[in-house]
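Student: Sequence plus the predicted model coming up.
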Amino acid sequence: MAVTTPEAGRPVSWDEYDALPEDPRVEYVDGHLLVGPSPTRWHQELCIDLLTALRAALPPTHGVITAWEWRTGTDAFTPDVMVYDTAAATDERRFTGTPALCVEVLSTNRRDDLLLKMTKYAAAGLPRYWIVDPRERTLSTFALDDGAFRPTHVLRPADGAVELDLGVARLRLDVAALLAP
C-alpha cells in the first residue's frame, strides 16, 4: 500500500517512503516518517543567505544546496543547507555520499535537530554540523570528534564577521547580518 498523505510517526517501509511525491516535507528515520510544516519566510531567507555565502567560498569540487535529501544508510534526511562533493552527487533525487557540512535552522520541532539529527549525523560520519537558532539568534558549529560532535563556536550577532573552517574551504561570515531579524 502506497502512502499518499504522510502521517507523522507512522511506520512505513523504505519502498513506501521512496514512493512519496516530492511535495511533502518528510524525512525517514528509523522506519518512521518525520513530517514538518513548511518553513517560515525568515527560515528560508537564512538558508538562502547561508547558501550564497557558502557558494562564494567553496572550491569548484563542492556544491551547496538547500533541502536536498541525504540518504545515510537506512535513514533519509533533508538538511536545510548541505555542502557536498560534486563528484559524489550521482543521484538526482538524493545525495548518498557524506556531505562536508549540514546546516539545520531550528523551527517548530527543535528536538529533532538538536538531538535526533545530531546523533544520526554523527553516526553517519558527517564531519561538520551547524545549527542556526532564529529564536536565540545564535549559530552553533560542531565538528565530529571520535564519533560525536563537539561544539566549536556559539556565535551571536555581536560577534560580527568571523572565519569558519568548512574542511574543504574557509568561510568569512557576517554573523550580525545573517541573524538580523
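Tutor: Nice, I can see it.
Student: Please count neighbours and contacts with C-alpha atoms only from this point.
Tutor: Noted.
Student: where's Cys102, which helix or strand?
Tutor: Secondary structure assignment for Cys102, by DSSP states H and E: strand 101-105.
Student: ok, now Ala122?
Tutor: In this assignment (DSSP H and E), Ala122 forms part of helix 117-123.
Student: Now do the buried residues in that helix.
Tutor: Neighbour-count burial for helix 117-123 flags Lys117, Met118, Lys120, Tyr121, Ala122 (criterion: 16 or more other CA atoms under 10 Å).
Student: likewise stretch 79-86?
Tutor: By neighbour count on 16+ other CA under 10 Å, the buried set for stretch 79-86 is Pro79, Asp80, Val81, Met82, Val83, Tyr84, Asp85.
Student: returning to that earlier point: for the helix or strand following the helix holding Ala122, enumerate the helices and strands it packs against.
Tutor: Heading C-terminal from helix 117-123, the first helix or strand you meet, by DSSP H and E, is strand 128-133. If you count contacts as 3 or more CA pairs under 8 Å, 6 or more residues apart in numbering; DSSP states H and E, strand 128-133 packs onto strand 101-105, strand 138-145.
Student: Got another one to weigh against that:
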Amino acid sequence: MAQSLEKPITFAEFIQWKPENKRYELHDGAIFEMPQPTGEHEDIVGFLAEKLILEYVRLNLPYSIPKTALVKSPSSESAYSPDILLLNRSNLVNEPFWKQESTVTMAESIPLVIEVVSTNWRDDYYKKYGEYEEIGIPEYWIVDYLGLGARKFVGNPKKPTVSIYSLVDGEYQVSQFRENDCIRSLTFPELNLTAQQIFQAVSI
C-alpha cells in the first residue's frame, strides 16, 4: 500500500521517517508499506533461507542473511527489502549506509537476492528486476510458487516457476525451473535442490 505524498521523498528522508518493526520500501520516492505475508509465503522464505545458510556455512563463505536490511538503487530514490538478501560481509566495510541504516548499494556486497512472488508480482518481474540488474547483483531468483506472473514468465498454462536471472556482460539471462527440474545456481553450484522441493515447503 502506497503512502499518499505531496511530493517524492529522498532516501535520507525515508530512513529518518521509517519506523522500527515494520517493513517499508521506497519506490521512486513513494513509501510502500509491505503487507503481512501469508503463511505459505513465509514457509517458502524460511525453507530457502535454511538451505542457503547450510550451504554457505558448509563452504565457509563470509555470507549472512539479515532480517530487514535494504537494497538501495543508485539511479532512483528507491530502496527494497528483499525476501532473502544474501550479504557478502567482507565488503560491508565499503558500504556507506550499512553501519547506520543497514542498507547496501554495491554489487560486491550482494551475491544473490530472492523475491517470493505475491499479488504485486509486477514489482518483482519488472521494477526490481531492472534495478537489481542496474546495481549489478550477480544472481536474482523469482520464486513464483503460485504461478501468479504473466504467461511469458510462468508458461501457458501457468505453472509454479523459479526464474533465476544471472548477470552476463551487465545483463540478466534467465533460466527457468519447474516441477522436478534441478535448480542451477552460479552462486551455489553444488546446491542440491529441485523446484518441486521449494514449492512443497508450504505447511500442510
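Tutor: Structure's in. What do you need? Not measured: the values here are computed from a predicted model.
Student: Include distance to Gly73 of structure 1 and mean neighbour count when you put the helices and strands packed on strand 128-133 of structure 1 into JSON lines, please.
Tutor: Below are those laid out as JSON lines (distance: least, CA to CA, whole Å; neighbours: other CA atoms under 10 Å):
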{"stretch": "strand 101-105", "distance to Gly73 of structure 1": "16", "mean neighbour count": "23"}
{"stretch": "strand 138-145", "distance to Gly73 of structure 1": "18", "mean neighbour count": "19"}
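Student: Make a markdown table out of the ones you listed and add distance to Ala176 of structure 1.
Tutor: Shown next, in a markdown table, are these (distance: least, CA to CA, whole Å):
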| stretch | distance to Ala176 of structure 1 |
| --- | --- |
| strand 101-105 | 16 |
| strand 138-145 | 10 |
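Student: what about those strands, which gets the closest to Gly167 of structure 1?
Tutor: Closest approach to Gly167 of structure 1 among those (CA to CA): strand 101-105, 8.5 Å.
Student: matching residues in structure 2 for that closest one?
Tutor: Mapped onto structure 2 using TM-score structural alignment, strand 101-105 of structure 1 covers residues 112-116.
Student: how big's the offset between the matching stretch and structure 1?
Tutor: Stretch 112-116 of structure 2, aligned to structure 1 and superposed, deviates on average by 0.5 Å (mean CA distance after the TM-score superposition for structure 1).
Student: Identify the residues contacting the aligned residue in structure 1 for Trp141 of structure 2.
Tutor: By TM-score structural alignment, Trp141 of structure 2 lines up with Trp130 in structure 1. By CA atoms under 8 Å, 6 or more residues apart in numbering, the contact set of Trp130 of structure 1 is Leu101, Cys102, Val103, Glu104, Leu139, Ser140, Thr141, Phe142.
Student: In structure 1, what residue corresponds to Glu42 of structure 2?
Tutor: Aligned partner of Glu42 of structure 2 by TM-score structural alignment: Gln44.
Student: tell me the secondary structure for its match?
Tutor: Secondary structure, DSSP: H, G, I helix; E, B strand; the rest coil: Gln44 of structure 1 is helix.
Student: Against Leu106 of structure 1, how distant is it?
Tutor: Counting by CA to CA, to the nearest Å, the gap from Gln44 of structure 1 to Leu106 of structure 1 is 11 Å.
Student: Could you check which of these two has the larger neighbour count?
Tutor: Neighbours were counted for Gln44 of structure 1 and for Leu106 using other CA atoms under 10 Å; Leu106 has more, 20 against 15.
Student: Neighbours of the closest residue to that one other than its chain neighbours, how many?
Tutor: Take Leu106 of structure 1 and drop its neighbours on the chain: the residue closest to it by CA to CA, 6 or more residues apart in numbering is Asp133, 5.3 Å away. By other CA under 10 Å, the residues close to Asp133 of structure 1 number 18.
Student: now do Leu179 of structure 1
Tutor: Neighbours of Leu179 of structure 1 using other CA under 10 Å come to 21.
Student: show me what contacts it?
Tutor: Contacts of Leu179 of structure 1 (CA under 8 Å, 6+ apart): Leu46, Pro134, Arg137, Thr138, Arg156, Pro157.
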